[in-house]
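Peer 1: I'll drop the sequence and a predicted model, then ask my questions.
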Amino acid sequence: MSHAPHSAHHATEGATDGVSDQAEILDLDAQVLAEHTAAVIDRLPLRAAPRHIVDLGCGTGAGTFALLERFPDAHVTAVDASAVHLQRLREKACARGLDDRVRTVQADLDAPGLPDLGSPDLVWASASLHHLADPGRALRAVRELLLTDGLLAVVELAGFPRFLPATAPEDRPGLEERCHAASDHRHAHHLPHRGADWGPMLTDAGFTVEDEHTVTVHIEGARNTAVGAYALSGLRRLRSGVADALAPEDLAALDRLLDTEGPDSLLRRDDLAVRTERTVWAARGGTRS
């Protein structure tokens, strides 16, 4: 989405002018985590195949297209604050012949009330709610939106994925964790709900949590050719937000990793992997008949 507090994704919030960079990360994220996303959808405690789905904070469509593939009779209303992300999603939908099953809505999820999104039987919110200033208000609005006994799926990562082993790079081991620590410190005030336990907030909003589980993600770079590009894009964006907070030696080491022409380039490493956790809450609610 267009700016960090309302950005519908976990991509590291560093550059305020990096909407296109963030879109690239979202596309790579969708590609690398596709199997995990499909597994999360398959486990949802649905009572029937959904016909109308709202993807709340859709980014460039990782969830939208996974849901459309899993539920061939469903239509998705994709909601995001970023016109750039929605345009990219529409282009993908057209390229895949799915434009008649997707409606895009540009909306600020922190604004009072939601726009007219119809009456969905499934709302999917992946890595979006933690960006909101008042997620409780958004959750109550979602419950008013859902059909009776409709399902809300909240999916959150335990932070942006790590790509390097703890011993890397050899001259500055632990560099990636220090970069993330600097980023977390910088954004703690702006993203107080990152890493939250959404169970109590869902209950407070009137939902009944029916399933909560955590999935460990570990994808070796050797198994997925997109991991290198994902690591490069993610760490470039991370650098833009923490460069002035790093020790000069750390910044120099990071720049050597990001230099695609240099001998220490990330893309030359054979030990890259995507490591993170995803927690999923499936909550029953809804007030519409």
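Peer 2: Yes, it's here. Numbers count the residues shown, from 1 in each chain.

Peer 1: contacts, neighbours, all on C-alpha from now
Peer 2: Will do.

Peer 1: quick one: the helices in the chain?
Peer 2: Listed in chain order, the helices of the chain (DSSP state H) span 19-32, 34-43, 62-70, 83-95, 135-145, 175-187, 198-204, 226-242, 248-258.

Peer 1: ok, Asp80 to Ser7 distance?
Peer 2: Using Cα to Cα, to the nearest Å, we find Asp80 at a distance of 8 Å from Ser7.

Peer 1: Show me whatever sits in contact with both of these two.
Peer 2: Common contacts of Asp80 and Ser7 (Cα atoms under 8 Å, 6 or more residues apart in numbering): Met1, Gly57, Gly59.

Peer 1: Show me which residues of stretch 122-131 are buried.
Peer 2: Leu122, Val123, Trp124, Ala125, Ser126, Ala127, Ser128, Leu129, His130, His131 (16 or more other Cα atoms under 10 Å).

Peer 1: First-to-last residue distance for that stretch?
Peer 2: Stretch 122-131 end-to-end distance (Cα to Cα) = 21 Å.

Peer 1: count of residues packed around Ala283?
Peer 2: 26 (other Cα atoms under 10 Å).

Peer 1: Please name the nearest non-neighbouring residue to it.
Peer 2: Leaving aside its sequence neighbours, Ala283 sits nearest to Val209 (Cα to Cα, 6 or more residues apart in numbering; 4.1 Å).

Peer 1: list the contacts for the one you found?
Peer 2: Val209 makes contacts with Gly199, Leu202, Thr203, Trp281, Ala282, Ala283, Arg284, as judged by Cα under 8 Å, 6+ apart.

Peer 1: any idea how far Phe160 is from the closest residue to the third one other than its chain neighbours?
Peer 2: By the measure of Cα to Cα, 6+ apart, the closest residue to Thr203 outside its immediate chain neighbours is Val209, 7.0 Å from it. When Cα to Cα is applied, the distance between Val209 and Phe160 equals 25 Å.

Peer 1: Contact partners for the closest residue to His131 other than its chain neighbours?
Peer 2: Once flanking residues are discounted, His131 sits nearest to Pro5: 4.8 Å by Cα to Cα, 6+ apart. For Pro5, the contact set (Cα under 8 Å, 6+ apart) comprises His131, Leu132, Ala133, His190, Leu191.

Peer 1: Below is an additional structure, to be compared with the one above:
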Amino acid sequence: MFNEPVSGHTHDHIDWADRLALLRAADALDAPAQAAIAARLAEKLPVNPTVIDLGCGAGGMSTHFAQALAARSGGTIILVDATPELLHEAERAVRAAAQDHRSGGSTLTGNGRAPGPSGGQHAAAEGTTPTVEVRAVVADLADGSLPDLLPTADLVWASRVVHHLPDQQAAIGTLTAIALADGVVALSEGGLSFSCLPWDLGLGRPGLEDRLQAAQAEWFVGMREGIDGAVPMPYGWTVALERAGLADVSSFSALVDHPAPGSDGLTDYVHHHLSRLATHGADHLSDEDRATLAALLDPVSSHYLGKRRDLFLLGARTVHYGRRP
């Protein structure tokens, strides 16, 4: 560990440790999109950079950062999360990526520091092996003193975590304070909601997924309202980055596309995904829609989703980024 655990508190009152299986499944299905995002952001970085992954969750994105850095000049990845169980899994995942990458001639290390290469931006110097050092910190992104706990970084990354914090604009200011001059701050927020079900399921009223997404939106409003000290942010993410003082602000998206019939992993993910929507949207759904969901999620039901061959996953992850002047 980079430092000692300080807290497992979360401002949104969500038990994120209990969602570990869902986060792992999402990382597996997001892998192609995450790899594309990591490669695109890595192109903006100097030799032997430091990358900080704030709210790293189960660590899926940082496995791709590690691979992108190892394919270039090496560097350092610092994992940060407020939930120790997730941080432990993130370390495990990145270490596993380290083992996988060794066969390709690159080496990622754990806590042991290794000298960085001195080659060009996209490759190590001749005769050296790119090394990626991995560290971990238990910390709260809403803590204004976070810049004092972490080194400055060439890339500060936060994926779908800022919207769970009381003051989103202040949190982006904290991210910006951690970035080096000319460093990049990048947020994965928004995008296109995932779709996974056909419009007519053969039970219940057609269009269930549209109503589930509407119910999820109502739950999200309530979640934000339930955060102690929540501050509205009535503008988009690019405006928020500009207000934090970042320059060259822009966005790009990566498609997540798993056509039917998909794999066993897709079925498991859809089950977790719909279970979460059923919990979040229960108060915003009709009795008929709740009954339809219950049938889809019941392994002994004739309508159990695990028996279907028309499940799919389609959506997009959007990244908003800017450079600290």
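Peer 2: The structure has been received and is ready for your questions. Keep in mind that what you see is a predicted model, and the values were worked out from it rather than measured.

Peer 1: Need the TM-score between these chains.
Peer 2: Scored against TM-score structural alignment, normalised by the length of structure 1, the superposed chains reach a TM-score of 0.85; 277 aligned residues with a Cα RMSD of 2.6 Å.

Peer 1: what lines up against the residue nearest to Ala283 of structure 1 once you look at structure 2?
Peer 2: Alignment note: Val209 of structure 1 maps to Asp248 in structure 2; criterion TM-score structural alignment.

Peer 1: Next, work out how far apart that match and Ala177 of structure 2 are.
Peer 2: Taken as Cα to Cα, the span from Asp248 of structure 2 to Ala177 of structure 2 is 17 Å.

Peer 1: Same question for Asn111 of structure 2.
Peer 2: 25 Å.

Peer 1: For the two, indicate the residue with more neighbours.
Peer 2: Neighbours were counted for Asn111 of structure 2 and for Ala177 using other Cα under 10 Å; Ala177 has more, 21 against 11.

Peer 1: How about that one, nearest residue that isn't a chain neighbour?
Peer 2: In this structure, Ala177 of structure 2 finds its nearest non-sequential neighbour in Pro147, 6.3 Å apart by Cα to Cα, 6+ apart.

Peer 1: likewise Ala171 of structure 2?
Peer 2: Closest to Ala171 of structure 2 by Cα to Cα, 6+ apart is Ala142, at 6.0 Å.

Peer 1: Tell me the spacing between the one you found and Pro234 of structure 2.
Peer 2: Distance from Ala142 of structure 2 to Pro234 of structure 2, by Cα to Cα: 19 Å.

Peer 1: Could you do Thr174 of structure 2 as well?
Peer 2: 19 Å.

Peer 1: So these two - more neighbours on which side?
Peer 2: Remark: of Thr174 of structure 2 and Pro234, Thr174 carries more neighbours, 19 against 8, as counted by other Cα under 10 Å.

Peer 1: can you tell me which residue in structure 1 aligns to the more buried one?
Peer 2: Using TM-score structural alignment, the equivalent of Thr174 of structure 2 in structure 1 is Ala141.

Peer 1: thinking that match is in contact with Ala111, fair?
Peer 2: No - with contact defined as Cα atoms under 8 Å, Ala141 of structure 1 does not reach Ala111; the gap is 10.8 Å.

Peer 1: May I ask you to confirm that Ala215 of structure 2 is in contact with Leu285?
Peer 2: Yes - using Cα under 8 Å, Ala215 of structure 2 is in contact with Leu285, at 6.7 Å.

Peer 1: now the equivalent of Ala35 of structure 2 over in structure 1, nearest residue through space, not along the chain?
Peer 2: Residue pairing (TM-score structural alignment): Ala35 of structure 2 is matched to Ala38 of structure 1. Leaving aside its sequence neighbours, Ala38 of structure 1 sits nearest to Ala66 (Cα to Cα, 6+ apart; 6.4 Å).

Peer 1: Which members of the buried residues of stretch 122-131 of structure 1 are positioned in strands?
Peer 2: Leu122, Val123, Trp124, Ala125, Ser126 (DSSP state E).

Peer 1: and those as JSON lines, adding distance to Gln22 of structure 1?
Peer 2: Below are these laid out as JSON lines (distance: Cα to Cα, whole Å):
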{"residue": "Leu122", "distance to Gln22 of structure 1": "26"}
{"residue": "Val123", "distance to Gln22 of structure 1": "23"}
{"residue": "Trp124", "distance to Gln22 of structure 1": "20"}
{"residue": "Ala125", "distance to Gln22 of structure 1": "18"}
{"residue": "Ser126", "distance to Gln22 of structure 1": "15"}
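
Peer 1: Show me which of those residues is closest to Val32 of structure 1.
Peer 2: For those, the residue nearest Val32 of structure 1 by Cα to Cα is Ser126; the value is 15.3 Å.

Peer 1: and the residue sitting nearest the centre point of structure 2, what does it touch?
Peer 2: When Cα atoms, centre = their mean is applied to structure 2, the residue found nearest the centroid is Ser159 (3.9 Å). Contacts of Ser159 of structure 2 were listed using Cα under 8 Å, 6+ apart, and they are Leu54, Gly55, Cys56, Leu187, Ser188, Glu189.

Peer 1: Of these, which is the most crowded?
Peer 2: Counting by other Cα under 10 Å, top hit in the contacts of Ser159 of structure 2: Cys56 with 27 neighbours.

Peer 1: what are the ranges of the strands in the stretch 101-250 of structure 2?
Peer 2: 107-109, 131-138, 153-159, 179-188, 192-195, 247-258 (DSSP state E, counting those that start in this stretch).

Peer 1: Tabulate those strands (JSON lines), appending distance to Pro46 of structure 2.
Peer 2: Formatted as JSON lines, the strands of the stretch 101-250 of structure 2 follow (distance: least, Cα to Cα, whole Å):
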{"stretch": "strand 107-109", "distance to Pro46 of structure 2": "18"}
{"stretch": "strand 131-138", "distance to Pro46 of structure 2": "14"}
{"stretch": "strand 153-159", "distance to Pro46 of structure 2": "8"}
{"stretch": "strand 179-188", "distance to Pro46 of structure 2": "9"}
{"stretch": "strand 192-195", "distance to Pro46 of structure 2": "31"}
{"stretch": "strand 247-258", "distance to Pro46 of structure 2": "17"}
